[in-house]
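>>> the sequence and its predicted three-dimensional model are supplied below.
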Amino acid sequence: YKLIIHTDTLIGLSFSGVHTWLEMYGCEWDDQTGAADAFDQFGYDGEDFVSLDLKELRWISPVQQGIPTVQKWNNDRAYLESDKNYFSTECIEWLQKYVQYGKSSLKKTVSPQVSLLQKSSSSPVTCHATGFYPSGVTISWQKNGQEHHEDVDLGELLPNEDGTFQKTSTITVTLDEWKKNKFSCVVEHQGKTKTENEIRTNPEGSVPIGIIVGALAAVVLLVIIGVAGYMVYQKKKGFKPVSGSDDGSNSSAHTVPQA
């Protein structure tokens, strides 16, 4: 697992033009072997400038222009020891915490609720699967026990407000054909299958409430992402790892010496 904690780009104007200064740092952890590593890299105008060799606990540079900075930073032993402690403890602790958060989400499984909906006897029949997690789902139709693909329209995957998902598939058949044959909607999710063949008739012109909620959730999600992105942009040092709690107390940010 790799955690890239922070990237920071500065753009400056000098007599020779516009230049960029970029930092990227983070850590890596192998949950099988327990091996850990870290990286702290700086770039200048899109090219590698200086980087931290954590094993040797020294800064190195692939270009001649970076030598003065390397020499200055390597003489600051207190900063090097601080970096060593940060990358070998706090960064790894946060990475392990995020891995656990991810595993708890990935292991979560919720089966879908399946309904057949029809506005009127002359309307298409919609198979509505909702409330499932994770998002992978397959919706298909059967006619007299055989797969049926004609006049079928598969809808888009939509999010629900509780973090689950919903999806629809609509089939267009005549009332006479529906009565003479047995049509079934088959929903497969996480190795489990649900089949539905009983139609619930909706009032004329109505729309399933789940579809409305899903569409609104999609819009709200876009707004939240936009606001979050703006806040992250405004906070140049937006990530400050903490030890032992998530409330921001006892925070210890990774700092950078002057070049």
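Nice, I can see it.

>>> alpha carbons only for contacts and neighbour counts from here, please
OK.

>>> can you get me a residue count around residue 7?
Residue 7 is surrounded by 16 other residues when neighbours are defined as other Cα atoms under 10 Å.

>>> again with residue 177
With neighbours defined by other Cα under 10 Å, the count for residue 177 comes to 10.

>>> then residue 210?
Residues lying near residue 210 (other Cα under 10 Å) number 20.

>>> surely it is in a strand?
No: following the definition DSSP: H, G, I helix; E, B strand; the rest coil, residue 210 is helix and is not counted among the residues of a strand.

>>> how about the secondary structure of residue 95?
Three-state call for residue 95 (three-state DSSP): helix.

>>> and it, how far from residue 5?
Applying Cα to Cα, to the nearest Å, one obtains 9 Å for the distance of residue 95 from residue 5.

>>> ok, these two, which is more surrounded?
For residue 95 and residue 5, the more surrounded residue by other Cα under 10 Å is residue 95, and the numbers stand at 20 against 17.

>>> for that one, which non-adjacent residue is spatially closest?
residue 3 (6.0 Å; Cα to Cα, 6 or more residues apart in numbering).

>>> name the residues that touch whichever strand or helix holds that neighbour?
Applying DSSP states H and E as the criterion places residue 3 in strand 2-14. Residues lying outside strand 2-14 but in contact with it, judged by Cα atoms under 8 Å, 6 or more residues apart in numbering, are 18-29, 95, 236-237, 239.

>>> nearest to residue 175 among the residues you listed?
Residue 175 has its nearest neighbour among those in residue 95, at 57.5 Å by Cα to Cα.

>>> any idea how far the closest one is from residue 106?
With distances taken as Cα to Cα, residue 95 is found 16 Å from residue 106.

>>> next one: residue 229
Residue 229 sits 24 Å away from residue 106, taking Cα to Cα as the criterion.

>>> which parts of the chain are helices?
Assigned by DSSP state H, the chain shows helices spanning 67-74, 77-85, 91-106, 175-180, 209-234.

>>> next up, a structure to set beside the first:
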Amino acid sequence: MKSLFLLLLFCHVSSPVKHSLKILYTASSGIQNLPELVIVALVDDVQAGYCNSNKTIEIHQEVWKKLFKDKPELMELCTRWCFDILPKLFKSTLDRIMQQFNQTEGFHILQYMESCESDEQTGNTYLVEGGYDGEDFISFDVTKRKWTSQKPEADVIKRELEADKDRIEETVYLITQTSSVWLKLALNYGESFLLRTVPPSVSLLQKSPSSPVSCHARGFYPDRATMFWRKDGQELHEDVDHGEILPNHDGTFQMRVDLNISSVKPEDWRRYDCVFQLSGVEDDSVITLDKAVIRTNWVPPSQVPAGAVIGVVVGLMLLSVCITGLFIWRKKKNNGSREIRRDVL
């Protein structure tokens, strides 16, 4: 595993913003059409690379494609570990855990994550966790060099791991030291990409006149952003619901914050505005609460087109005719069946 982590651990970044790398491993047993091992690398929570034991490997974003193009030995290293070494390691580990649960068949999944987050102000934080069949199983404290089991079945494996002192020291070294060796190479290729800022598209949405107004920001990067409602320049905390920051398929992010307007008088609407702040961008994105700019799919009943009403009425009439015809058809069929039975008898 040492060589794989050397490729992608972008920790200790000399930047005032946070950067993180997460490597997610998913080993499975008994699931058809799913590779026995899938590995995903996330840089700043955006997928950077993917490979599986079915001999598929993908590099995402042009900046990382260029890195591997310029350094073909890295691709060769990743390929060997993903296609050969790691599948064997995770298969044996999964088999060992199944034994602890007295399982010999069925669908089972082992998930394992190693992550590193770097912050110039607070330092580096590390996380090593393992889960089995959707539940926490075991974790590793890098600072204390200690494994912790979350289930009784993990106790035996915990003792085995702690007995392997060399493996513990290698794990600690990989996460806390070796990444700095590869930092310069990573920043040479990815610093501008990792430090880029993309402003959002901010809009107001509302399902119906009685629904909260949602301020929605989409397509921004990075995910270090805040959004809030304010009245007369003062941030609001009541009647406000904050949503989580969610990823988009293109690597950008989206978020929303809802405002309950049930107690807001129409003449006071323009006293409210939504503010979006993005780390690294000086100017805020501000949009004022205004009915004219709210987007909605709701149509008042009185404004439903006459053609649509006529279409519904005609549709109901046709449905009634069909149902009536069905009853008549079934009645004739039943009468005919009785006549046939009489003839036979």
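Okay, I see it. The shown structure was predicted, so the numbers you read here are calculated from the model rather than taken from an experiment.

>>> so what number do they get for TM-score?
Taking TM-score structural alignment, normalised by the length of structure 1 as the basis, the two superposed chains have a TM-score of 0.43; 134 aligned residues with a Cα RMSD of 3.7 Å.

>>> name the nearest residue to residue 113 of structure 2, sequence neighbours excluded.
Leaving aside its chain neighbours, residue 113 of structure 2 sits nearest to residue 24 (4.7 Å; criterion: Cα to Cα, 6+ apart).

>>> in the contacts of strand 2-14 of structure 1, find the pair that's most separated.
Across these, no pair lies farther apart than 18 and 29, at 37.2 Å, counting by Cα to Cα.

>>> ok, residue 295 of structure 2 touching residue 205?
Yes: Residue 295 of structure 2 lies in contact with residue 205 (Cα atoms under 8 Å); the separation is 4.9 Å.

>>> which one's more surrounded, those two?
residue 205 (19 against 14).

>>> hang on, the earlier thing: which one of residue 18 and residue 29 of structure 1 is surrounded by more residues?
In terms of neighbours (other Cα under 10 Å), residue 29 is the more surrounded of residue 18 of structure 1 and residue 29; the figures are 20 against 10.

>>> so the more buried one makes contact with residue 92?
Yes: taking Cα under 8 Å as the definition, residue 29 of structure 1 is a contact partner of residue 92 at 6.9 Å.

>>> gap between residue 168 of structure 2 and residue 159 of structure 2?
Where residue 159 of structure 2 is concerned, residue 168 of structure 2 sits at a distance of 12 Å (Cα to Cα).

>>> and these two? Which one has more around it.
The residue with more neighbours, out of residue 168 of structure 2 and residue 159 and counting by other Cα under 10 Å, is residue 168; that gives 17 against 13.

>>> that one: helix or strand, and which one exactly?
helix 165-173.

>>> that helix packs against which elements?
Contacts of helix 165-173 of structure 2 with other secondary structure elements, assessed using 3 or more Cα pairs under 8 Å, 6 or more residues apart in numbering; DSSP states H and E, are made with helix 155-163.

>>> quick check: buried residues in the helix it packs on?
Buried residues in helix 155-163 of structure 2, counted by 16 or more other Cα atoms under 10 Å: 155, 157, 158, 161.

>>> and stretch 41-54 of structure 1, by the same measure?
Using 16+ other Cα under 10 Å, the residues of stretch 41-54 of structure 1 that count as buried are 41, 42, 43, 44, 49, 50, 51, 52, 54.

>>> export these to JSON lines and tack on distance to residue 165 of structure 1?
What follows is those, written out as JSON lines (distance: Cα to Cα, whole Å):
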{"residue": "41", "distance to residue 165 of structure 1": "40"}
{"residue": "42", "distance to residue 165 of structure 1": "41"}
{"residue": "43", "distance to residue 165 of structure 1": "42"}
{"residue": "44", "distance to residue 165 of structure 1": "44"}
{"residue": "49", "distance to residue 165 of structure 1": "46"}
{"residue": "50", "distance to residue 165 of structure 1": "46"}
{"residue": "51", "distance to residue 165 of structure 1": "43"}
{"residue": "52", "distance to residue 165 of structure 1": "44"}
{"residue": "54", "distance to residue 165 of structure 1": "44"}
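
>>> from the residues you listed, which is closest to residue 147 of structure 1?
Nearest to residue 147 of structure 1, judged by Cα to Cα, of those is residue 41 at 55.8 Å.

>>> give me the nearest residue to the closest one, chain neighbours excluded.
The shortest distance from residue 41 of structure 1 to any residue other than its chain neighbours is 4.3 Å, reached at residue 51 (Cα to Cα, 6+ apart).

>>> show me what contacts the one you found?
With contacts defined as Cα under 8 Å, 6+ apart, residue 51 of structure 1 is in contact with 39, 40, 41, 42, 59, 60, 61.

>>> still on that earlier bit, from the buried residues of stretch 41-54 of structure 1, which is closest to residue 167 of structure 1?
Taking Cα to Cα as the measure, residue 167 of structure 1 sits nearest to residue 41 out of those, at 44.0 Å.

>>> the closest one contacts residue 53, doesn't it?
No: under the criterion of Cα under 8 Å, residue 41 of structure 1 is not in contact with residue 53, lying 9.6 Å apart.

>>> double-check that residue 341 of structure 2 belongs to a strand.
No: residue assignment for residue 341 of structure 2, taken from three-state DSSP, gives helix, which places it outside any strand.
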